[in-house]
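Provided below for reference: sequence and predicted model.
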Amino acid sequence: MKTLTLEAPAKINLTLDILGRRTDGYHDMRMVMQAVSLGDTVTVAEAAGGFSLLTEGISLPAGKVTLEQRAADAFFHRLGRPVPGLEVRLAKRVPAYAGLGGGSADVAAVLRCLRTLYAPDLPRQALEEIGLAVGSDVPFCVRGGTCLAEGRGELLTDLPPLPDCAIVLCKPDFGLPTPELFARLDGADLGPRPDTAAMAAALARGDLAAAAACLGNVFERVLTEEEGEEIRSIKEALLRHSALGAAMSGSGPTVFGLFDDRQKAVRAKEALEGRYRQTYLAAPVKILEKME
């Protein structure tokens, strides 16, 4: 029986800028995305018939077609063959609705498993295109590493990797509704924008301190007073504990800090997890799927 287990790394946004609303209702984005070692574990196995998803660490609403099933349907539609019986097992560690792309990472891991098991000659670009039909972050999560992402997030350009560092991630105990945050951006005065070009230049030099100085996310500019106060409090705590820089990831509310010393990062994590139970220590992850 065919079976494969893969890790599904989460992502952070080193920079995130929104250029404007498109005619199709989406927004044009320009951002630098980075895969991190905090991740879920996905196992795909052949089964007698149908599609089933077994989860650990998260409960899913009954009766809805899951993103994982949509990914399998899209994959086999691309191959021009029926979907075989499949059982997907998901061990969830990445917090949901956190700005870390956990759901997209799981879908990408399912697609990577299916390619290895059923179509090993399928190019990575084709796998990314299949992923885009499920979600805008899925193409990056298929690829991993460090990328400039444009368009909806699907136009990817590989960048030099983020230098080795420790990353502390801290999610406060509230959620931020992504559609509402995008709506807040429309027509808002966002002030100075994240300098994505300077981030790319810092990565090209392998300069971690310069990269940390370029962290930025326009979603932080449209938070409510209460939301913004909590995010700033976490950023300030990370900086007090020697983070080189800190920012909110994606549409939040997870905040991350970059550290050039793992022991300092461990102390920062220990200081924060007394108040924030969803606090994690991670590291950058390099490219998962190389271009064939």
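Now that the structure is in, tell me what you want to look at. Numbering: from 1, shown residues only.

okay, CA-based contacts and neighbour counts for the rest of this
Noted.

gap between residue 68 and residue 110?
To residue 110, residue 68 is 7 Å away according to Cα to Cα, to the nearest Å.

With residue 85 instead?
Plainly put, residue 85 is 14 Å away from residue 110 if you go by Cα to Cα.

ok, those two, which is more surrounded?
Ranked by neighbour count (other Cα atoms under 10 Å), residue 85 and residue 110 place residue 110 first, with 30 against 13.

take a look at this one as well, against the first:
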Amino acid sequence: MKFAEATTNGGISILSAFIDGLGGAFSIDLPLTATVYAGTRRREDRLMEAIRSEFGIKDQLTYKVKSSIPAGYGLKSSSALVLALAKASLLYKSVDIEDADLLVRLANISKAVGLSATGALDDLCQALYGGYCITDNKRMKIIKRGKLPELAVLVCARGETRPSRSINIRGNYFKVARSAENLAQRGFIFQAAVLNGFIYGTIFGIDLETVRKIEENGANYASQSGKGPAVFGLFTDPSDAKRAKMDIGFGIVTKINNHGIRYRIYDS
């Protein structure tokens, strides 16, 4: 029996595109693997049906997913799933799509099935390439992307989830959002992520006590991942990240990820 498998990763927000359409994210080593094979699922699957329709795949396909990304906490689980499932399906059918075309079409799928209000091109981009990506989600263009120092990362996710499809922002945040965008454009990726997290923490709330403990344990940077509610810390020394996790009492210690999607086809 033939199987196609694709592994992507979660990420952390640099810029959240809800305010004016500019988005950014960097990849962290929290993998999600989708495995596709012939068959049908018991219940209707809007995402798989949308992928099959978009790419002209007539075969009935089913899949299984193994993920280490906490879902609904601002850590890019939806985009990791969309990309992994689409890539595995295309690989299964030996369909080759250019990266730029693939990303735009998957962003449109994400909006169509209600996974993202903006299409999350930035999140899809980091899941495809690793490192960081800055994108214009209105014009569906990649502005810049690159690699980052592979710092240790602590992510702490708890509380009620905040699905991207239901985000509603009241108030004028354009000027402060532009400040974060200017930092990102000038290459200050981590500083932009920190400011962006506090902008959205002001709007939706932020776990300041956990951020404080992360900082006290030696983090270089600490904030919320976009709309959250997950918060993160970046550390030079992984032992500091582990100590912070022990102090807080929960969390996941990982690192920045600079490799992109990985995939394979095999028989079993």
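That came in fine, so what should we check first? Please read these numbers as outputs of a predicted model, since none were measured by experiment.

where do the helices sit along the first structure?
Counting by DSSP state H, the first structure has these helices, from start to end: 67-79, 102-118, 124-132, 138-143, 178-185, 196-205, 208-213, 225-240, 262-273.

Of these, which is nearest residue 282 of the first structure?
Of all those, helix 262-273 sits nearest to residue 282 of the first structure, with 9.4 Å by Cα to Cα.

Just checking the distance from the closest one to the centre of its chain.
Centroid separation between helix 262-273 of the first structure and its chain, computed with Cα atoms, centre = their mean, to the nearest Å, is 22 Å.

Contacts for that helix, please.
The set of residues external to helix 262-273 of the first structure that reach it, using Cα atoms under 8 Å, 6 or more residues apart in numbering, is 165-168, 170, 234, 237-238, 241-243, 259, 279-281.

buried set for the top strand by length along the second structure?
If each strand of the second structure is counted by residues according to DSSP state E, the longest one is strand 22-38. Judged by neighbour count using 16 or more other Cα atoms under 10 Å, the buried positions of strand 22-38 of the second structure are 22-37.

do the same with stretch 194-204 of the second structure
For stretch 194-204 of the second structure, the neighbour count (16+ other Cα under 10 Å) marks 194, 195, 196, 197, 198, 199, 200, 201, 204 as buried.

hang on, the fourth one packs against residue 224?
Yes: counting by Cα atoms under 8 Å, a contact exists between residue 197 of the second structure and residue 224, whose distance comes to 4.4 Å.

Let me see the contact set for the aligned residue in the first structure for residue 65 of the second structure.
Per TM-score structural alignment, the equivalent position to residue 65 of the second structure in the first structure is residue 90. Contacts were defined as Cα under 8 Å, 6+ apart; by that measure residue 90 of the first structure touches 40, 41, 42, 43, 53, 54, 55, 56, 106.

What of residue 174 of the second structure?
Going by Cα under 8 Å, 6+ apart, residue 174 of the second structure touches 19, 20.

ok so, going back, roughly how far out does the longest strand of the second structure sit from the chain middle?
Centroid displacement of strand 22-38 of the second structure relative to its chain, using Cα atoms, centre = their mean, is 7 Å.

what separates residue 187 of the second structure from residue 220 of the second structure, distance-wise?
Distance, residue 187 of the second structure to residue 220 of the second structure, by Cα to Cα: 16 Å.

And residue 148 of the second structure, by the same measure?
Taking Cα to Cα as the criterion, residue 148 of the second structure is separated from residue 220 of the second structure by 14 Å.

With residue 135 of the second structure instead?
Residue 135 of the second structure is 25 Å from residue 220 of the second structure, where distance means Cα to Cα.

One more: residue 143 of the second structure?
Look at residue 143 of the second structure and residue 220 of the second structure: by Cα to Cα, they are 26 Å apart.

Ok, residue 131 of the second structure next?
As judged by Cα to Cα, residue 131 of the second structure and residue 220 of the second structure stand 18 Å apart.

more neighbours, the two?
More neighbours surround residue 131 than the other of residue 131 of the second structure and residue 220, with 24 against 14 (other Cα under 10 Å).

so what corresponds to the more buried one in the first structure?
For residue 131 of the second structure, the residue aligned by TM-score structural alignment is residue 145.

Please apply the same query to residue 91 of the second structure.
Using TM-score structural alignment as the criterion, the counterpart of residue 91 of the second structure in the first structure is residue 116.

number of nearby residues for that match?
Count around residue 116 of the first structure with other Cα under 10 Å applied: 13.

before we move on, what about residue 208 of the second structure?
When counting by other Cα under 10 Å, one arrives at 14 neighbours for residue 208 of the second structure.

can you check residue 203 of the first structure too?
Other residues within reach of residue 203 of the first structure by the criterion other Cα under 10 Å amount to 20.

what's the answer for residue 55 of the second structure, then?
When neighbours are counted by other Cα under 10 Å, residue 55 of the second structure registers 15.

Roughly how far does it sit from residue 212 of the second structure?
Summarising the geometry, the distance separating residue 55 of the second structure from residue 212 of the second structure, computed by Cα to Cα, is 46 Å.

Residue 190 of the second structure now?
17 Å.

Compare these two (neighbour count), which wins?
Under the neighbour definition other Cα under 10 Å, residue 190 of the second structure and residue 212 were set side by side, and residue 190 has more, 20 against 14.

Which position in the first structure pairs with the more buried one?
The criterion is TM-score structural alignment: under it, residue 190 of the second structure has residue 212 as its aligned partner in the first structure.

check contacts around the closest residue to its match other than its chain neighbours.
Closest residue to residue 212 of the first structure apart from its sequence neighbours, by Cα to Cα, 6 or more residues apart in numbering: residue 245 at 4.6 Å. Counting by Cα under 8 Å, 6+ apart, residue 245 of the first structure touches 209, 212, 213, 215, 239, 257, 258, 259.
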